[in-house]
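Asker: Just need the structure, nothing else, for what follows:
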Amino acid sequence: MPPFVVHLLALLHELSHGPATGTETGLFSEPNTGLLTLLGTLSAAQASEPVAAGRPCPAAFVGHLAQLLRFSAASLCGTPEFPDFAAPWQVRHVSPDEWQQLQRELGGAFAALRAVVVRGRLDEDRLNEALTALTHAATHTGALRFHIANVNSANPHGREQAG
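Answerer: Below you'll find the model as predicted:
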């Protein structure tokens, strides 16, 4: 496997799960800061709250990321199906089951992109496409990390706000 593919896979892993097991820090983050881990700290109610007035909720970002990564994986395989790219941004509220499902979908989308990168031969165009997907995902991951840190620092003792 070419070194750039190994590095791309490390970046994908760090975005989704955090730095490789057994390392103190990653390429750009600390342990336990993978997006899938951090999303697990949010309740469905917190995932349904907009990140700021007039902005989407975390659940919408997660739906968008899952869609983006699935689309990128399919595109790298040469079989893209163009979804309704506006649909994830319409999410305003998720139930606990819906929130869990969105997180599973995101995990599956990260895994799908990883699988395509592992088995595919990335020519220059496909490498650019994979890097574009990674950069897009990293941008939203950073925003979600920041938001989750704010939510968790505002509510350090539990997932649900007191009633």
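Asker: From here on, just use CA atoms for contacts and neighbour counts.
Answerer: Fine.
Asker: List the buried residues of the lengthiest helix in the chain.
Answerer: Ranked by residue count, the top helix of the chain under DSSP state H comes out as helix 124-154. Neighbour-count burial for helix 124-154, counted by 16 or more other Cα atoms under 10 Å, picks out 126-127, 129-130, 133-134, 137-138, 140-141, 144-145, 147-148, 151-152.
Asker: Before we compare anything, build this one as well:
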Amino acid sequence: MTPDLLRETLREVLYGPDLKFGMGTGLFSEQEAGLLRAAHALTFVQARTPAGPGRPCASQVVIHLRQHLEHTAALLRDPYALRPDEPEAWDHAPGTEREWRGELVRLAQAGQALYEALFMPLDTQGQRTAYAALLHAAYHTGALRFHVANLQAAQG
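Answerer: Alright, predicted model coming up:
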């Protein structure tokens, strides 16, 4: 994938497809169906509600994606970058609405950090790393959107 295509794909995963070409869908999503919109659609209570018995809550998915995007951006800058010393996403959920809002801000910042890293010259391994991160984020975004839709259907 070219750097331009990687950046365009990241924009789609984060915000939904660019509709300037008149198409209603993109590679991974439909209009207004990006990760940031899906995450921001969740209330604090919804974010802490598991998708089902033994399944993670939406906030854990968001934290996982934030951590993954941050780490990928760090790896693209330095192939030996270590993950930050913080709790695993699957073992932690924000305890307050303020913490949840903070995670949403950090998610957007992680997306921006990866976007900026995609302007660096990337070797083949860097391109693979970036592409894998985008596919991973697209996959979890789809799961998050499904979870949001289920929560909204149950409430309405």
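Asker: about what we covered before: average offset between the longest helix of the first structure and the second structure?
Answerer: Here the mean offset of helix 124-154 of the first structure against the second structure after fitting is 1.2 Å, by mean Cα distance after the TM-score superposition for the first structure.
Asker: Where in the second structure does that helix fall?
Answerer: Under TM-score structural alignment, the counterpart of helix 124-154 of the first structure in the second structure spans residues 124-154.
Asker: Translate R7 of the second structure into the numbering of the first structure.
Answerer: Checking TM-score structural alignment: R7 of the second structure goes with L9.
Asker: Contact partners for that match?
Answerer: 114, 117-118 (Cα atoms under 8 Å, 6 or more residues apart in numbering).
Asker: Just put those residues in a markdown table and tack on secondary structure and neighbour count.
Answerer: Output for the contacts of L9 of the first structure, formatted as a markdown table (DSSP: H, G, I helix; E, B strand; the rest coil; neighbours: other Cα atoms under 10 Å):
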| residue | secondary structure | neighbour count |
| --- | --- | --- |
| R114 | helix | 20 |
| V117 | helix | 21 |
| V118 | helix | 15 |
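Asker: Show me how far the match of helix 124-154 of the first structure is from its chain's centre.
Answerer: The chain centre lies 6 Å from the centre of stretch 124-154 of the second structure; the measure is Cα atoms, centre = their mean, to the nearest Å.
Asker: likewise stretch 45-61 of the second structure?
Answerer: 15 Å.
Asker: what's it in contact with?
Answerer: Residues contacting stretch 45-61 of the second structure (Cα under 8 Å, 6+ apart): 89-94, 100, 140, 144, 147-148, 151.
Asker: Can you give me the buried ones in that stretch?
Answerer: 46-51, 56-61.
Asker: One more: stretch 15-28 of the second structure?
Answerer: 15-18, 25-26, 28.
Asker: Pick the one among the residues you listed closest to R83 of the second structure.
Answerer: Taking Cα to Cα as the measure, R83 of the second structure sits nearest to Y15 out of those, at 25.4 Å.
Asker: Which stretches in the first structure count as helices?
Answerer: Applying DSSP H to the first structure gives helices spanning 3-17, 35-39, 44-48, 58-76, 96-119, 124-154.
Asker: Let me know which of the ones you listed is the nearest to P83 of the first structure.
Answerer: helix 58-76 (7.8 Å).
Asker: compared with the second structure, how much does the closest one deviate?
Answerer: Averaged out, helix 58-76 of the first structure is 0.7 Å away (mean Cα distance after the TM-score superposition for the first structure).
Asker: how far is that helix from where the chain is centred?
Answerer: The chain centre lies 8 Å from the centre of helix 58-76 of the first structure; the measure is Cα atoms, centre = their mean.
Asker: That helix to helix 124-154, inter-axis angle?
Answerer: With axes from the mean of the first three to the mean of the last three Cα atoms, to 10 degrees as the basis, helix 58-76 of the first structure and helix 124-154 are set at 170 degrees to each other.
Asker: Pull up the gap between the closest residue to Y115 of the second structure other than its chain neighbours and M120 of the second structure, please.
Answerer: Once flanking residues are discounted, Y115 of the second structure sits nearest to R7: 6.1 Å by Cα to Cα, 6 or more residues apart in numbering. Distance, R7 of the second structure to M120 of the second structure, using Cα to Cα, to the nearest Å: 11 Å.
Asker: L104 of the second structure now?
Answerer: Per Cα to Cα, L104 of the second structure is found 26 Å from M120 of the second structure.
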